[in-house]
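Asks: sequence-free structure coming up:
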């Protein structure tokens, strides 16, 4: 995670971002700290990446890399406003992991890569290049499933799909964020997936993090709470309303460091 010390909305690179709407910096930090503290209270270790002045979106640590089996594939950003984030993230991973690869093709880390035991699900259409999907498959040695995003409000895969239980290949997603062909693929791979409503998707309810039991998700996605409990999960609502102004929430703020031992 990376503190929102320099978080602002000073440009617009997705439909959520409006520089005319003020951001309460103190509230953004309070909300981020609440998320961090919830992870720790649940027994998780939180590593902190130092923020860099002039990079307001660096708080969205999920975009900085993808980590699978202690191997790291770095990020290469599509938008000029964020390109300087990549080396800052890469330097942290190089200092903390033995195997780190700088990517050749544009990918925005776990913004567009979601990992289960069987597959790496990979989004494209707005940010990450389709070429990055084959790059990830070659590097991680896991089958990569390409999914096309078609709604600009769901510009990253992590705004439209969340892994609930990677070991069991269980996910939840918003079908209307995907192309018809990608919806058909998702139905085939995940016939029992939890399907989000338009209202819960608009609350960024799919931008969630699950440890296999607890699902931390935006508090406004109330329609997901009952279905998650019915499946045996414990939903934990988190208020990240200030960060929503840039199109990010729980998952965007969280990059998962997956070890080879699980």
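Replies: In hand now; what should we look at? As the structure is a computational prediction, the values presented were derived from the model and not from experiment. Numbering: from 1, shown residues only.
Asks: okay, CA-based contacts and neighbour counts for the rest of this
Replies: Fine.
Asks: got a list of contacts for stretch 253-262?
Replies: With contact meaning Cα atoms under 8 Å, 6 or more residues apart in numbering, stretch 253-262 is reached by 1-2, 59-70, 110, 209.
Asks: next SSE downstream of the helix ranked longest in the chain?
Replies: Secondary structure of the chain read by DSSP state H shows that its longest helix is helix 25-41. Sequence order places strand 65-68 as the next helix or strand after helix 25-41, per DSSP states H and E.
Asks: buried among the contacts of stretch 253-262? Need that as a selection in ChimeraX.
Replies: The buried residues among those can be selected in ChimeraX (16 or more other Cα atoms under 10 Å) with this line:
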select :1,2,59,60,61,62,63,64,65,66,67,68,70,110,209
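Asks: re the thing from before, hmm, who's touching the longest helix of the chain?
Replies: 1, 3-5, 7-8, 45-46, 238-243, 250.
Asks: and the two most separated of those?
Replies: Using Cα to Cα, the contacts of helix 25-41 span at most 26.8 Å, a distance reached by 8 and 45.
Asks: neighbour count: those two, which is higher?
Replies: Higher neighbour count among residue 8 and residue 45: residue 8, with 22 against 11, using other Cα atoms under 10 Å.
Asks: hang on, residue 132 in a helix?
Replies: Yes - secondary structure of residue 132 (DSSP: H, G, I helix; E, B strand; the rest coil): part of a helix.
Asks: and here is the other one:
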């Protein structure tokens, strides 16, 4: 399986062409879906009655990992553990900013053991400032670093108290956002950052996933955001990963890819159909190691 780089893109306007998108090399942590299956349901995407092809999930994950490497990024891996089928969704097990690690504490007991395996990985790999949270905190599932502020989701998984804890541990300003649609149970299913390297970070989000007040906050913070459609969100198109130029998206998110191309970004499409059976996409599989 290979990713698709969209070369049939509309020509940008003169204003858009002047906005040169510059990729930055990233370092990611991923976990192979060796034991992936859907044997319980903790979000609306999961149906234990639906057949799951673990081999296909592994092939899709491998293709995603290879895309990152082809784009020049470094990918670290953690050994998957039997009995933890959702460990592939590495983003939920840590938030790393400037080398400081805030671990996770899962709401669902089925995933609770994942946090300790990731904590040990950080310590084995030279991280010394590792803090495990006291509040329910599903890490980059609900914490999104924009380069200036940490956007923090709540409503279904992460407790509001975890937002204050993240600010204390990571030493960055936090903006709370309330999620209201259970299909978009984590912030990273409804919003992702396109550019975190400038004074004016750019994001993409689906307004319908957020409360009215949170929508107002997002409009105030990001007046030039890319606004996704219901169809974009429904294929987990908002679970994307951007390096400032290349944007990795689910194969079905072509409308969103077109909108991003008009802003000067390069869509890179990957097939995550099997992993989506557990409510995950590219970002869910990808924890960013910053600093």
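Replies: Sure thing, it's come through. Remember, it's a predicted structure, so these values are computed and weren't measured experimentally.
Asks: before we move on, the earlier item: which residue numbers in the second structure go with the longest helix of the first structure?
Replies: Helix 25-41 of the first structure corresponds to residues 54-70 in the second structure, going by TM-score structural alignment.
Asks: how far out from the middle of the chain is the matching stretch?
Replies: Relative to its chain's centre, stretch 54-70 of the second structure lies at 16 Å (Cα atoms, centre = their mean, to the nearest Å).
Asks: in the second structure, which spans are helices?
Replies: Using DSSP H, the helices of the second structure run over residues 14-17, 54-70, 114-124, 161-170, 212-221, 230-234, 254-262.
Asks: closest to residue 135 of the second structure out of those helices?
Replies: Nearest of the helices of the second structure to residue 135 of the second structure, taken as Cα to Cα: helix 161-170 at 5.1 Å.
Asks: who's in contact with the closest one?
Replies: The contact list for helix 161-170 of the second structure, computed with Cα under 8 Å, 6+ apart, reads 97, 100-102, 131, 133-137, 152, 172-174, 176.
Asks: of these, just the buried ones, ChimeraX syntax please.
Replies: Under the burial definition 16+ other Cα under 10 Å, those of these that qualify are selected in ChimeraX by:
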select :97,100,101,102,131,133,135,136,137,152,174,176
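Asks: going by distance to residue 216 of the second structure, which of the contacts of helix 161-170 of the second structure wins?
Replies: Residue 216 of the second structure has its nearest neighbour among these in residue 176, at 12.1 Å by Cα to Cα.
Asks: what lines up with that closest one in the first structure?
Replies: When the first structure is aligned by TM-score structural alignment, residue 176 of the second structure is paired with residue 146.
Asks: now residue 279 of the second structure
Replies: For residue 279 of the second structure, the residue aligned by TM-score structural alignment is residue 247.
Asks: do residue 270 of the second structure as well
Replies: Per TM-score structural alignment, residue 270 of the second structure is aligned with residue 238.
Asks: doesn't residue 221 make contact with its match?
Replies: No - taking Cα atoms under 8 Å as the definition, residue 238 of the first structure is not a contact partner of residue 221, at 9.8 Å.
Asks: output the helices of the second structure as JSON lines; include the columns distance to residue 186 of the second structure and mean neighbour count.
Replies: Listed next are those as JSON lines, based on distance: least, Cα to Cα, whole Å; neighbours: other Cα atoms under 10 Å:
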{"stretch": "helix 14-17", "distance to residue 186 of the second structure": "31", "mean neighbour count": "11"}
{"stretch": "helix 54-70", "distance to residue 186 of the second structure": "20", "mean neighbour count": "19"}
{"stretch": "helix 114-124", "distance to residue 186 of the second structure": "17", "mean neighbour count": "17"}
{"stretch": "helix 161-170", "distance to residue 186 of the second structure": "14", "mean neighbour count": "18"}
{"stretch": "helix 212-221", "distance to residue 186 of the second structure": "14", "mean neighbour count": "14"}
{"stretch": "helix 230-234", "distance to residue 186 of the second structure": "12", "mean neighbour count": "18"}
{"stretch": "helix 254-262", "distance to residue 186 of the second structure": "19", "mean neighbour count": "20"}
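Asks: now the ones you listed in JSON lines, with distance to residue 192 of the second structure?
Replies: Below are those laid out as JSON lines (distance: least, Cα to Cα, whole Å):
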{"stretch": "helix 14-17", "distance to residue 192 of the second structure": "20"}
{"stretch": "helix 54-70", "distance to residue 192 of the second structure": "17"}
{"stretch": "helix 114-124", "distance to residue 192 of the second structure": "23"}
{"stretch": "helix 161-170", "distance to residue 192 of the second structure": "18"}
{"stretch": "helix 212-221", "distance to residue 192 of the second structure": "12"}
{"stretch": "helix 230-234", "distance to residue 192 of the second structure": "12"}
{"stretch": "helix 254-262", "distance to residue 192 of the second structure": "12"}
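Asks: closest to residue 82 of the second structure out of the ones you listed?
Replies: helix 114-124 (10.7 Å).
Asks: other residues contacting the closest one?
Replies: Helix 114-124 of the second structure has contacts (Cα under 8 Å, 6+ apart) with 78, 84, 87, 93, 94, 103, 104, 105, 106, 128, 130, 132.
Asks: biggest separation within those, which pair?
Replies: Farthest pair in those (Cα to Cα) is 84 and 128. Separation: 25.6 Å.
Asks: who's more crowded, the two?
Replies: Taking neighbours as other Cα under 10 Å, residue 84 of the second structure and residue 128 compare with residue 84 leading, 18 against 12.
Asks: that older thread, quick check: the gap between the match of residue 270 of the second structure and residue 59 of the first structure.
Replies: Taking Cα to Cα, to the nearest Å as the measure, residue 238 of the first structure falls 16 Å from residue 59 of the first structure.
Asks: next: residue 160 of the first structure.
Replies: Separation of residue 160 of the first structure from residue 59 of the first structure (Cα to Cα): 19 Å.
Asks: again with residue 247 of the first structure
Replies: Per Cα to Cα, residue 247 of the first structure is found 12 Å from residue 59 of the first structure.
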